[in-house]
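A.B. asks: Below: sequence and its predicted model.
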Amino acid sequence: MAQKLVPDAKQGLNKFKNEIASEMGVPFSEYNGNLTSSQCGSVGGEMVKRMVSQYEKGLK
């Protein structure tokens, strides 16, 4: 198995994912098999959008 470069990253990303899902009204939980791919994709897309925005702000 590959070594994790940032061990705490998974916990941080899960927290971030849950914050985004909550803001968007998507009911994420331990089991997300009842959600549509559109719901999951919208949360993932918003996460990427915000991460890119934060990175771009850091470049200025």
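C.D. replies: Received it, and whenever you're ready, just let me know what you need. Residues are numbered from 1 along each chain as shown.
A.B. asks: make it CA atoms for all contacts and neighbour counts henceforth
C.D. replies: Fine.
A.B. asks: So which bits of whichever helix in the chain runs longest are buried?
C.D. replies: Secondary structure of the chain per DSSP state H: the longest helix is helix 37-59. By neighbour count on 16 or more other Cα atoms under 10 Å, the buried set for helix 37-59 is 39-40, 42-43, 47.
A.B. asks: got another, please set it beside the one above:
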Amino acid sequence: MNNSRSSNQLLVPQATAALDQMKYEVAQELGIAIPQDGYYGNMATKDTGSIGGSITRRLVQIAQQSLAGRQ
């Protein structure tokens, strides 16, 4: 489950599990270990930024492919 204290709210709450899975996949691809206890305070900002940036790029790519498929 998502232990985030972020004030961001998902537009599609059912996407939480998929986004969490993507976070772990991206971290593994980058060779970054995500803490099992869900506390990110000991992680380097560079690492968390890399994960977030990669997720954003992947989501933009998915959206572009979706839009291209509609045309």
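C.D. replies: Cool, got the structure. These numbers come from a predicted model, not from an experiment.
A.B. asks: which ones are touching the residue positioned nearest the centre of structure 1?
C.D. replies: In structure 1, the residue lying closest to the centroid (Cα atoms, centre = their mean) is Lys17, at 3.3 Å. Residues near Lys17 of structure 1 by Cα atoms under 8 Å, 6 or more residues apart in numbering: 43-44, 47.
A.B. asks: same thing but 7 Å
C.D. replies: Shown in contact with Lys17 of structure 1 (Cα atoms under 7 Å, 6 or more residues apart in numbering): Met47.
A.B. asks: what do we get in structure 2 for it?
C.D. replies: Alignment note: Lys17 of structure 1 maps to Lys23 in structure 2; criterion TM-score structural alignment.
A.B. asks: any idea which helix or strand carries that match?
C.D. replies: helix 16-30 (DSSP states H and E).
A.B. asks: Just to confirm, what residue in structure 2 is aligned with Glu56 of structure 1?
C.D. replies: In structure 2, Glu56 of structure 1 lands on Gln64 (TM-score structural alignment).
A.B. asks: Next: Glu46 of structure 1.
C.D. replies: When structure 2 is aligned by TM-score structural alignment, Glu46 of structure 1 is paired with Ser54.
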